[in-house]
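# show me the folded form of this:
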Amino acid sequence: MSFTFDHVTLGQRVLFGTGAAADNAVAAVEELGARRILLVHDAFAVALADAIAERAPVVRRIDEIVQHVPVENAERATAVAAAADVDAIVAIGGGSVTGLAKAVALRTGAPIVAIPTTFAGSEATDVWGMTKGQRKTTGVDPRVLPKVVVYDAALSAGLPTTLAVASGLNAVAHAVDGFWAPRADPINRALGTEGLRALFPGLRGLIADPGDLDAREQTLYGAYLAAVAFASAGSGLHHKICHTLGGAYNLPHAETHAIVLPYVTAFNAPFAPDAAERIQELLGVPNAAAGLDALRAELGAPASLAAIGLKESDIRRAAELALPAVPPSNPRPVTVSDLEGIMRAAWVGEQIV
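Below you'll find the model as predicted:
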């Protein structure tokens, strides 16, 4: 076998320890030499935020978090950071919290210490995203890659199980979409495969027993590997569709990914046999798309885009908005009609066989 590829591995420190979030966060801040910290957190993370603020030089806190990071919120947070002359950002929460911290880092250059409380994976990427009006814009910049990630499986225990599952399926989407993304290569395919190998049993264990910390650790580990693969491979067809739906129609991020993934897989899999075989082997099924849809149902994630608020009348326009963002390298050519078909099947929750 002959390999030819150009792979970039992003530099980042990862501190992984259940029950050690506060200690590891303080150690990370001290290593950075930070003296004026902006603490960004959501409502699920108040206790941890308070514990860190008692031990680290926090000068300002932001807890107004909106999904998809509206530009207006990013500008307000940046103004707060600039006025306080912050030299580091500690972000505690899900993907929306990390996204807001990235927006500030993009403008100020302040390093981020990310403490995820979900399985979103944004903490492992140099991808930023913001929404203005009905359009979500994403980009890649080394300034937004967190310098340190602090993982603590206990932090996700307070999440509603439905949200935890949707977040985990979002992580699955990072790995799967990375199999055919623009910069897919053997290294990130290997990372994505290993990520799925941890995610599938981890998510099933989490559903069987929400208090199973071993399952949460496995899911968190898999989510990190999947995100690293995604950061290297780039955004594929699945993410371009979901970013369009989230930005234009304010659909919940994780749930949108959980619903759409099987339908994108059904579209691409016949033209990406290696990706299909990896998914099939790990799930123990003969059909990758049907297997992912069955997993979604088994885990109790939403079944359709209609169920999370998309109107049928919006489908055609959403397809038109998404088309310019579709990577030319997608294994199968994509038209507006194709996108409309994918979205309509996901809107109905059409069974995949």
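
# from now on I want contacts and neighbour counts done on CA atoms only, so please keep to that.
OK.

# and the most centrally placed residue in the chain, what does it touch?
Geometric centre of the chain, nearest residue: residue 120, 3.6 Å, by C-alpha atoms, centre = their mean. Contacts for residue 120 (C-alpha atoms under 8 Å, 6 or more residues apart in numbering) come out as 94, 95, 167, 168, 170, 171, 223, 254.

# please apply the same query to residue 130.
68, 69, 70, 71, 99, 103, 136, 137, 138.

# redo that, cut-off 10 Å
Residues near residue 130 by C-alpha atoms under 10 Å, 6 or more residues apart in numbering: 67-74, 96, 99-100, 102-103, 136-139, 247.

# what does residue 27 give?
15, 21, 33, 56.

# and residue 150, by the same measure?
Applying C-alpha under 10 Å, 6+ apart, the residues near residue 150 are 13-18, 20-25, 28, 91-92, 113-117, 123.

# could you also give me the structure for this next sequence, so I can compare it with the first?
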Amino acid sequence: MHFVHEVPRSRVVFGVGSRLGLGAELTRLGLTRPLLVSASSSKAGQEMSDLLRPLLVGHFDEVAMHVPVDVAARAVHAAHVAAADSVVAVGGGSAIGTAKAIAKDTHLPILAVPTTYAGSEMTPIWGLTDNRRKTTGRDPHVLPRVVIYDPELTVSLPPALTAASGMNALAHLAEGLYAPQVSPLAALTAHEGIRALAVGLPKAVAEPADINARTEVNYGAWLAGWTLGTTGMGIHHKICHTLGGTYDLPHAPSHSAVIPYALAVNAHAAPRAMAAVEAAFRAAGRDIDHAAGALWDLRREIGATQSLSALGFPAQEIDAAADIVVQSRPVNPRPVDHACARAVLAASCTGDRPAAFLP
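This is a model prediction of the structure:
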């Protein structure tokens, strides 16, 4: 047995009502001048603004998908002008990604309060989009110092967004199982995260106010973010970054459309990972035949995005997108050439149930 297991430093506060302790977390770190980053339409952002009003030195609300570099530059400028000593990010992956852009440049600590299941809050991974290309990297300065998970903040998520964001989390877990950096602990964490999401997502979609279901999904999403942050990304994430950066497709629905086929294309090259995914779904009490099919069946049950065509991705762009994916040189169990990337994109466009292996 050979592995390297590196655990980035991050404090997690989890539970119903935990958001109310945000001020105490700032005090614990000796921080007195936070800049709030949240979308202008975010009710959770407004609540956190009211909670921190005596301390806040500003509110950056120009949040955009995939963090365009011009938005990032304005966010960094806002932090400098306000003389902030920290960044409080409230929202989904776009808000947290914007906060990471600030931290990448300024090294200010981030306190994250996620309101979706995106998982970015648990990773040292940043992403910026420039000239229709999304670039990602790792930097310990962008890993939030504190992450507060309060399931009450996800109750207002519409079923469609709950489903898509949950599939996003499942993609982190499934792909983490075949990442080169996967360790025994990461594999156990991924198994538990898949189990929790497979149990909780159907309930949270059917009954959005079910706080127990929301807690189960939030728990799975935390494990998903942790898995992504400690392992790595393969063909699935590189495809989704291409779809977002070049074609401006929404992030979570793209994950939903692609992940069953990314697993199928890797099935022969990563049999242990596929067996682990299957075991997690069976532990959730689900009747499955193979890993890719299990994800497809859950996706259909919860009404998550079924295909890239449904998101407006034109089939005539498959070859161009495949070329971009290959140029990014993803680390993946099956070597990623044009045919491999094209197979995943083509299958994702149609959305049909995959066989266990995608040639």
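
# pull out the buried members of the contacts of residue 130 of the first structure.
Neighbour-count burial (16 or more other C-alpha atoms under 10 Å) is assigned, among the contacts of residue 130 of the first structure, to 67-71, 73-74, 96, 99-100, 102-103, 136, 247.

# show me where the stretch 51-200 of the second structure has its helices.
69-82, 93-106, 159-176, 184-206 (DSSP state H, counting those that start in this stretch).

# quick one: the third one to the first structure mean distance?
On superposition with the first structure, the average gap between helix 159-176 of the second structure and its aligned counterparts reaches 0.6 Å (mean C-alpha distance after the TM-score superposition for the first structure).

# and the helix or strand hosting residue 325 of the second structure, which stretch of the first structure?
Per DSSP states H and E: residue 325 of the second structure is located in helix 318-327. Counting by TM-score structural alignment, helix 318-327 of the second structure lines up with residues 315-324 of the first structure.

# mind listing what's buried in the matching stretch?
Residues of stretch 315-324 of the first structure classed as buried by neighbour count (16+ other C-alpha under 10 Å): 315, 316, 318, 319, 320, 321, 322, 323.

# tell me the SS of the aligned partner of residue 214 of the second structure in the first structure?
Taking TM-score structural alignment, the alignment pairs residue 214 of the second structure with residue 216 from the first structure. Judged by DSSP: H, G, I helix; E, B strand; the rest coil, the three-state class of residue 216 of the first structure is helix.

# how close does residue 216 of the first structure get to residue 166 of the first structure?
Per C-alpha to C-alpha, to the nearest Å, residue 216 of the first structure is found 14 Å from residue 166 of the first structure.

# overlap in contacts, those two.
Joint contacts of residue 216 of the first structure and residue 166 (C-alpha under 10 Å, 6+ apart) are 119, 203.

# tell me which stretches of the second structure form strands.
11-14, 34-37, 58-60, 86-91, 110-114, 125-130, 133-138, 146-149 (DSSP state E).

# need the ones you listed in a markdown table (columns: distance to residue 290 of the second structure).
A markdown table is the format used below for the strands of the second structure (distance: least, C-alpha to C-alpha, whole Å):
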| stretch | distance to residue 290 of the second structure |
| --- | --- |
| strand 11-14 | 33 |
| strand 34-37 | 41 |
| strand 58-60 | 45 |
| strand 86-91 | 34 |
| strand 110-114 | 32 |
| strand 125-130 | 30 |
| strand 133-138 | 31 |
| strand 146-149 | 32 |
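
# for residue 189 of the second structure, find the nearest of the ones you listed.
For these, the distance to residue 189 of the second structure is smallest for strand 11-14, at 15.3 Å, taking C-alpha to C-alpha.

# quick one: contacts of the closest one?
19, 21-22, 25, 111-113, 122, 144-151, 215, 218-219, 222.
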